[in-house]
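In: Have a look; sequence and predicted model below, questions after that.
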Amino acid sequence: METPPPLAALVQMTSGIDPAANLAAIDRALGEAAALGAAMAFLPEMSLLLDRDRERSAAHLAREADSPWPAALQEIARRHAIWLHSGSMPLLADDGARRVNRSHVIAADGTIVARYDKIHMFDVTLPSGENWTESAAYAGGDTLAVVDTPLGRLGLSICYDLRFPELYRALVDRGAELVTIPAAFTVSTGEAHWHVLQRARAIETGCHVVAAAQSGTHADGRATYGHSIVVDPWGVPLAEAIARNDAGDAGYDLVLAPIDPAAMQQARRAIPLARSRAVRNLDL
């Protein structure tokens, strides 16, 4: 009898301005994910604190070495014996002058095995009139991250990174077999671009895409698109959370999907992008 492929659990949240409440929802979600047999759980961007009021949020922020949040997630992962991708959290950069938007991959024994700082800053003025200048407070990262997990070799990215396909090509070149794209997408950009970009990243890399998202109306007044999704390497959505005005009665919605390495191998055999690129290595 064949062993079934491991399950990824996506935790869709409506994170707010109270880190303790967000942590409590994460704890409940990981307990449910572990009980359902998930090998690894994925949180959305800014899972611990979603607050566009930078003066108010500053009271919660510290350098990673001084922040209680990574240790709290380590304890939750260890207690539920499940691997965890933190989505991301705001922390002070090591120099203390600016912030970073940082992901952590935590093993089931609580060990942090990878970190990634969001590279591309969300500096946009949208047709809806929304204006976002992430770089006013956040410093972009400069290091790629790929790490072995129970689901395969995982490439890390965050939200706005989704729009830069060269990042995902670089992750595949470093061995990525699946990629994660935690997000807090705006409603207007989500309606226009979320699904097509997730599917494009899967197709062009031959990777599973795992994208946990924020959803609904948040305590800081913003609204996010939701639609947490897993896409297979052929571009087929495997699971998707519905969009809600809140994240369920438990403070989250949970969706699970199998991550079958055979699907990656089949997609890459059918359309051998790496081989074609090597043969036709043009200097464009």
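Out: Here it is on my side, so go on.

In: Please make it C-alpha for all contacts and neighbour counts, starting now.
Out: Will do.

In: any residues touching stretch 212-219, and which ones?
Out: For stretch 212-219, contacts defined as C-alpha atoms under 8 Å, 6 or more residues apart in numbering pick out 10-17, 42-45, 47, 50-51, 87, 181-185, 223-229, 243-247.

In: can you do 7 Å?
Out: Stretch 212-219 is touched from outside by 10-17, 42-45, 181-184, 223-229, 243-247, with contacts defined as C-alpha atoms under 7 Å, 6 or more residues apart in numbering.

In: ok, of these, which come out buried?
Out: Burial by neighbour count, 16 or more other C-alpha atoms under 10 Å: within the contacts of stretch 212-219 this picks out 10-17, 42-45, 181-184, 223-229, 243-244, 246-247.

In: Pull out the buried positions in stretch 52-61.
Out: So stretch 52-61, judged by 16+ other C-alpha under 10 Å, has buried residues 60-61.

In: Quick check: Ala59 is in a helix.
Out: Yes - using DSSP: H, G, I helix; E, B strand; the rest coil, the assignment for Ala59 is a helix.

In: How much space separates it from Leu73?
Out: Distance, Ala59 to Leu73, using C-alpha to C-alpha, to the nearest Å: 20 Å.

In: ok, structure two:
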Amino acid sequence: MTPAMTSPMNSDRTASVDCAAIQMVSSPDVADNLARAGQQIALAAAAGAELVVLPEYFCLMGHKDRDKLVLAEQAGDGPIQAALAAWAVQHGIWLVGGTLPLRIAGDPDHVSNTCLTYAPDGSLAARYDKIHLFRYDDGERRYDEAATLCAGTQPVAFELRSRAGDTFRVGLSTCYDLRFPELYRALMSPLPCDLFVVGAAFTYPTGQAHWEVLLRARAIENQCHVLASAQGGRHANGRRTWGHSLAIDPWGVVQAVRPEGEGVVMGRVDLARQGDVRRQLPALTHRVM
């Protein structure tokens, strides 16, 4: 048994931190999307959230896939990144910025679908490029993210330090990643996560069938909190997303959910609860492969 699989048994950790998932119904209007995101972030912070998560493509749900190529920013520079950093400072929060398109040097036809996390001082705490690219065709709806996106290659987690001085390990993931449990296993090593966050824009049919069961499975099999921030409703481009932003505890219990429409879903990362789950059913130490 490796050290990474013994460390989840630290049941003496008792800290907690409040967090929030923002649900949006983003449009092709970037300025309006940013204004709406800012309003919801303020509501979440006022409710006590120290970590706030935005959904995939919070800044743009374009009329066509190639719209994101025009919007794409250079890493470290651009109005969307500036807004994320400013919100983190304004509210003194850790902000997981859903995703935004970032340019790829030498490739004008593709961008990365990137999740940027900002610390309360506005500094960049983590960058995660979506690894798994979605492709779907049911005869009516067709999607192929690889037409405009380049996939990332590395799992990413960061250390959140709360206002009380406690540390929580947070693993990042985006939408279609949710179907690949090996990513979340990778995020549990070399140190286990306390929270997985998922920013998403799940299609209505795939979300209706699989969204909640996949999220609960990732929580249960890793005995880890999950916070999922989703697009949820009918968009100006004609697309309908599933929504159902969720907060889930390490036993797989849904703490809160918002079915559709813009709003805030509050959750809490409770290390005492997590410690109880991992101690009573030490499945993480029973792994043999």
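Out: Received the coordinates, thanks. On a predicted model such as this, the values are computed, not experimentally measured, just so you know.

In: What's the TM-score once they're superposed?
Out: Once superposed, chain against chain, the TM-score is 0.90 (TM-score structural alignment, normalised by the length of structure 1); 269 aligned residues with a C-alpha RMSD of 1.7 Å.

In: quick one: the aligned residue in structure 2 for Ile271 of structure 1 and Pro250 of structure 2, what's the gap?
Out: The equivalent of Ile271 of structure 1 in structure 2 is Leu281 (alignment by TM-score structural alignment). Distance, Leu281 of structure 2 to Pro250 of structure 2, using C-alpha to C-alpha: 11 Å.

In: Could you check which of these two has the larger neighbour count?
Out: Higher neighbour count among Leu281 of structure 2 and Pro250: Pro250, with 28 against 13, using other C-alpha atoms under 10 Å.

In: Tell me which residues touch that one, please.
Out: Contacts of Pro250 of structure 2 (C-alpha under 7 Å, 6+ apart): 219-220, 223-225, 274, 277.

In: Equivalent analysis for Gly226 of structure 1, please.
Out: Contacts of Gly226 of structure 1 by C-alpha under 7 Å, 6+ apart are 213-216, 243.

In: What's the match for it in structure 2?
Out: Matched by TM-score structural alignment, Gly226 of structure 1 corresponds to Gly243 in structure 2.

In: biggest strand in structure 2 by residues?
Out: Counting by DSSP state E, the longest strand found in structure 2 is strand 107-118.

In: Which residues outside that strand are in contact with it?
Out: Against strand 107-118 of structure 2 from outside (C-alpha under 7 Å, 6+ apart): 69, 85, 88, 94-104, 124-130, 148-151.

In: and if you look at stretch 177-194 of structure 2?
Out: Stretch 177-194 of structure 2 has contacts (C-alpha under 7 Å, 6+ apart) with 4, 7-8, 131-132, 155, 157, 168-171, 214, 218, 224-225.

In: Which one of these is nearest to Arg287 of structure 2?
Out: Closest approach between the contacts of stretch 177-194 of structure 2 and Arg287 of structure 2, by C-alpha to C-alpha: Ala4, at 11.3 Å.

In: Could you tell me how many residues sit around that closest one?
Out: Counted with other C-alpha under 10 Å, the neighbours of Ala4 of structure 2 add up to 14.

In: Tell me the spacing between the residue lying closest to Thr14 of structure 2 once chain neighbours are set aside and Asp249 of structure 2.
Out: Among residues not flanking Thr14 of structure 2 along the chain, Ala272 sits closest, at 4.4 Å (C-alpha to C-alpha, 6 or more residues apart in numbering). Between Ala272 of structure 2 and Asp249 of structure 2 the computed distance is 11 Å (C-alpha to C-alpha).

In: do Ser162 of structure 2 as well
Out: To Asp249 of structure 2, Ser162 of structure 2 is 19 Å away according to C-alpha to C-alpha.

In: just His286 of structure 2 next, same as before
Out: His286 of structure 2 sits 21 Å away from Asp249 of structure 2, going by C-alpha to C-alpha.

In: Between these two, which is the more surrounded one?
Out: Comparing His286 of structure 2 with Asp249 by neighbour count (other C-alpha under 10 Å), the higher total belongs to Asp249, at 25 against 11.

In: my guess is that one contacts Asn222, does it?
Out: No - if you go by C-alpha atoms under 7 Å, Asp249 of structure 2 and Asn222 don't touch, sitting 10.8 Å apart.

In: out of the contacts of Gly226 of structure 1, which are inside helices?
Out: Counting by DSSP state H, no part of these is found in helices.

In: Make JSON lines out of the residues you listed and add distance to Ala38 of structure 1.
Out: Converted to JSON lines, the contacts of Gly226 of structure 1 look like this (distance: C-alpha to C-alpha, whole Å):
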{"residue": "Ala213", "distance to Ala38 of structure 1": "18"}
{"residue": "Gln214", "distance to Ala38 of structure 1": "20"}
{"residue": "Ser215", "distance to Ala38 of structure 1": "22"}
{"residue": "Gly216", "distance to Ala38 of structure 1": "25"}
{"residue": "Ala243", "distance to Ala38 of structure 1": "22"}
